[in-house]
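> what shape does this take:
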Amino acid sequence: MDKATEQTLKEVKQLIQKAKRICILTGAGVSAESGISTFREAQQKGNEPGKGLWSQYDPQQLASIEGFLKDPEMVWQWYQWRREVNQDKEPNPAHTAIAHWQKQAKESGKQKVTLITQNVDGLHQKAGSDPQVYEVIDIHGNIWQNHCLQCREQHLEDVTGLQQVPECQVCGGQVRPSVVWFGEALDEKKWQDGETAAYCCDLFLSIGTSSQVYPAAGLMMLAKSQGAKIVEINPEPTQSLVVDYQVIAKAGKVLPKLID
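Below you'll find the model as predicted:
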């Protein structure tokens, strides 16, 4: 690690120690360090023998309400395949550092740390960022959860290996993965909670995600408008003008150094 990066880390660590309300936004770069493919990478890997020729399908077919209504079993089987591929993936040091930070903050009562993630893989929760205990907002949903398309009843039963679309035991409707598909709006409450966290924070960390992709990038702009310091941690830095500190490195390498 070069001296410039070390100096930036030192300054960011001082910000963290002084901050009272922290908002963390994580994206695909954090999951990538655990071997989780992006949606399109997974689609290409689906061309492997015996795994289904997923790469021949348009993403709109595999992750949209229109695609599900047209061929629900195809879409369900695509998500079952993604679950199968990701089931042995484990949290990396970035996940565990954030979970540890949330635990420390809650126990000390000196900080409020809100985690907003665009990732649907559930690795933050697996690392210990429990939504029942801490402020955790998965704005794009969770691939391990399902709900009824018609009545929206949550379905917690194990669907491992199930290749046919389950039937809702409440209304008889079709059960779908609880993720946000192309063309769907984000969950209103989750988004409002995310906006509130960004609006009220004095430190905003953008980790493993582009600082220029909306709507999530709007949270950073909101935080900046209220005087928060903005830190970007990403091996591929963006050109965002609102970023105050840029750490060009992988999250799993630097977060444990920042949070101890």
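> switch to C-alpha atoms for all contacts and neighbour counts from now on
OK.
> determine the set of other helices and strands touching the lengthiest strand in the chain.
Counting residues, the longest strand found in the chain (DSSP state E) is strand 141-148. In terms of contacts (3 or more C-alpha pairs under 8 Å, 6 or more residues apart in numbering; DSSP states H and E), strand 141-148 is packed against helix 72-86, strand 154-155, strand 175-179.
> adding distance to K126 and mean neighbour count, write those out as a markdown table.
Putting the helices and strands packed on strand 141-148 into a markdown table (distance: least, C-alpha to C-alpha, whole Å; neighbours: other C-alpha atoms under 10 Å) gives the following:
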| stretch | distance to K126 | mean neighbour count |
| --- | --- | --- |
| helix 72-86 | 13 | 19 |
| strand 154-155 | 19 | 18 |
| strand 175-179 | 17 | 23 |
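> let's see this one next, to set against the first:
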Amino acid sequence: MWLQRKKSTNRVPSFPPNFSCSSFKDIQKLFPSESNPPHSSKPSIFHRVRLAKSILRAWAPRPAALPPPELNDKASQSEIPTISLPGTENRIVVFYTSLRVVRSTFDDCKDVLSILRGFRVSIDERDLAMDSKFMDELQDTLKWKSISLPRVFIGGRYIGGGDEIRKLHEAGELKKYVEALPPVVNGVCDSCGGFRFVLCEECSGSHKIFCEKGGFRSCTACNENGLIRCPSCR
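Coordinates of the predicted model:
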């Protein structure tokens, strides 16, 4: 009546002779807590690479920042070739622009002119917006590919731009460059009103001259704006 119970075919796995089973007291060694990973005390490879790079950057020699040539001592100035503008040894020459296209450039030009006008010496203000030939003259003098404005020459010697003029003025050194120049005797020019330019008499400021044979042609006596340098204050 009763079915005979089949013998179980499951066998107890056999273990190698060198196998040892840990007891429950070793459970903490087998399963350490997640809060203390086995390699938490050692930095990762990425951390060590970043640390090595930071150490190398700290040890690397840094180039010393050189002050502008105008602020160096006399020994350093003798080694730097000076840039001169012939024919302007008795006045200040400022290359600037009166256009407001670039606000920062316009503000720099305005600040430099305001500083230099306070010394009451002769200033040759060369506005590139009035005559494009001033840019060609400035590039031929400085030999630079790109030139920002303003650019200042004092006593025929190149001094720098807006940053250099402000630094020299704040340090009280700009007065030493200007004090050797003759002071202004006359006020505003009666011919040009201080603009340094007058209308061309050949074309009356139109920059065009009519010729019976060829019709209208460009005037060669003035610039592209029909202006010429004022002969009274040039």
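> care to give me the TM-score?
Remark: TM-score between the superposed chains equals 0.24 [TM-score structural alignment, normalised by the length of the second structure]; 92 aligned residues with a C-alpha RMSD of 5.6 Å.
> can you pull the buried residues of the longest strand of the first structure?
G141, N142, I143, W144, Q145, N146, H147, C148 (16 or more other C-alpha atoms under 10 Å).
> so which residues of the first structure form helices?
Remark: helices assigned in the first structure by DSSP state H are 3-18, 28-32, 39-45, 59-62, 65-70, 72-86, 93-108, 123-127, 188-200, 217-225, 251-258.
> so which of those helices is the most packed in?
Ranked by mean neighbour count, the helices of the first structure are led by helix 28-32 with a mean of 22 (mean count of other C-alpha atoms under 10 Å).
> now P93 of the first structure: closest residue in space, sequence neighbours ignored.
G252 (4.7 Å; C-alpha to C-alpha, 6 or more residues apart in numbering).
> that neighbour contacts A32, correct?
No - here G252 of the first structure does not reach A32: they are 10.3 Å apart, not a contact under C-alpha atoms under 8 Å.
> distance to S206 of the first structure for the helices of the first structure - can I get that in CSV?
Output for these, formatted as CSV (distance: least, C-alpha to C-alpha, whole Å):
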stretch, distance to S206 of the first structure
helix 3-18, 13
helix 28-32, 11
helix 39-45, 20
helix 59-62, 26
helix 65-70, 30
helix 72-86, 24
helix 93-108, 13
helix 123-127, 15
helix 188-200, 11
helix 217-225, 8
helix 251-258, 10
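> wait, which of these is closest to R176 of the first structure?
Closest to R176 of the first structure of the helices of the first structure is helix 72-86 (C-alpha to C-alpha; 7.1 Å).
> so what secondary structure elements neighbour that closest one?
Checking 3+ C-alpha pairs under 8 Å, 6+ apart, helix 72-86 of the first structure ends up next to helix 59-62, helix 65-70, strand 141-148, strand 175-179.
> now render these as a markdown table, adding distance to E107 of the first structure.
As requested, these are exported to a markdown table (distance: least, C-alpha to C-alpha, whole Å):
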| stretch | distance to E107 of the first structure |
| --- | --- |
| helix 59-62 | 42 |
| helix 65-70 | 42 |
| strand 141-148 | 27 |
| strand 175-179 | 31 |
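> so which of the ones you listed is nearest Q246 of the first structure?
Using C-alpha to C-alpha, these put strand 141-148 closest to Q246 of the first structure, at 27.9 Å.
> got the angle for that closest one vs strand 175-179?
Between the axes of strand 141-148 of the first structure and strand 175-179, defined by axes from the mean of the first three to the mean of the last three C-alpha atoms, to 10 degrees, the angle is 150 degrees.
> if I look at the residue nearest to D108 of the second structure when sequence neighbours are not counted, how far off is R103 of the second structure?
Among residues not flanking D108 of the second structure along the chain, G162 sits closest, at 5.7 Å (C-alpha to C-alpha, 6+ apart). Using C-alpha to C-alpha, to the nearest Å, one gets 14 Å for the distance from G162 of the second structure to R103 of the second structure.
> between these two, who's got more neighbours?
With neighbours defined as other C-alpha atoms under 10 Å, G162 of the second structure and R103 compare such that G162 has more, 21 against 10.
> list the contacts for the closest residue to V75 of the first structure other than its chain neighbours?
Ranked by C-alpha to C-alpha, 6+ apart and with sequence neighbours excluded, the top spatial neighbour of V75 of the first structure is L62, at 5.1 Å. Counting by C-alpha atoms under 8 Å, 6 or more residues apart in numbering, L62 of the first structure touches F68, M74, V75, W78.
> surely the third one and Q60 touch.
So the one you mean is V75 of the first structure. No - with contacts counted by C-alpha under 8 Å, V75 of the first structure stays clear of Q60, the gap being 10.2 Å.
> find residues that contact each of these two.
Joint contacts of V75 of the first structure and Q60 (C-alpha under 8 Å, 6+ apart) are G67.
> and of the helices and strands packed on helix 72-86 of the first structure, who's closest to A217 of the first structure?
Nearest of those (C-alpha to C-alpha): strand 141-148, 17.4 Å.
> ok and that closest one relative to helix 72-86, angle-wise?
140 degrees.
> count of residues packed around F134 of the second structure?
16.
> let me know the distance separating it from V112 of the second structure.
18 Å.
> what's the answer for I45 of the second structure, then?
In this view, I45 of the second structure and V112 of the second structure are 55 Å apart by C-alpha to C-alpha.
> before we move on, what about H47 of the second structure?
Taken as C-alpha to C-alpha, the span from H47 of the second structure to V112 of the second structure is 51 Å.
> more crowded one of those two?
V112 (22 against 10).
> so which strand or helix has that one?
If you go by DSSP states H and E, V112 of the second structure is part of helix 103-117.
> show me which of the contacts of L62 of the first structure is closest to Q246 of the first structure.
Closest to Q246 of the first structure, out of all of these and judged by C-alpha to C-alpha, is W78, at 36.7 Å.
> find the nearest non-adjacent residue to the closest one, please.
L62 (6.9 Å).
> quick one: the one you found from D138 of the first structure, how far?
Noted for L62 of the first structure: a distance of 20 Å to D138 of the first structure, by C-alpha to C-alpha.
> which pair in the contacts of L62 of the first structure spans the largest distance?
So, the contacts of L62 of the first structure by C-alpha to C-alpha: farthest apart are F68 and W78, at 10.7 Å.
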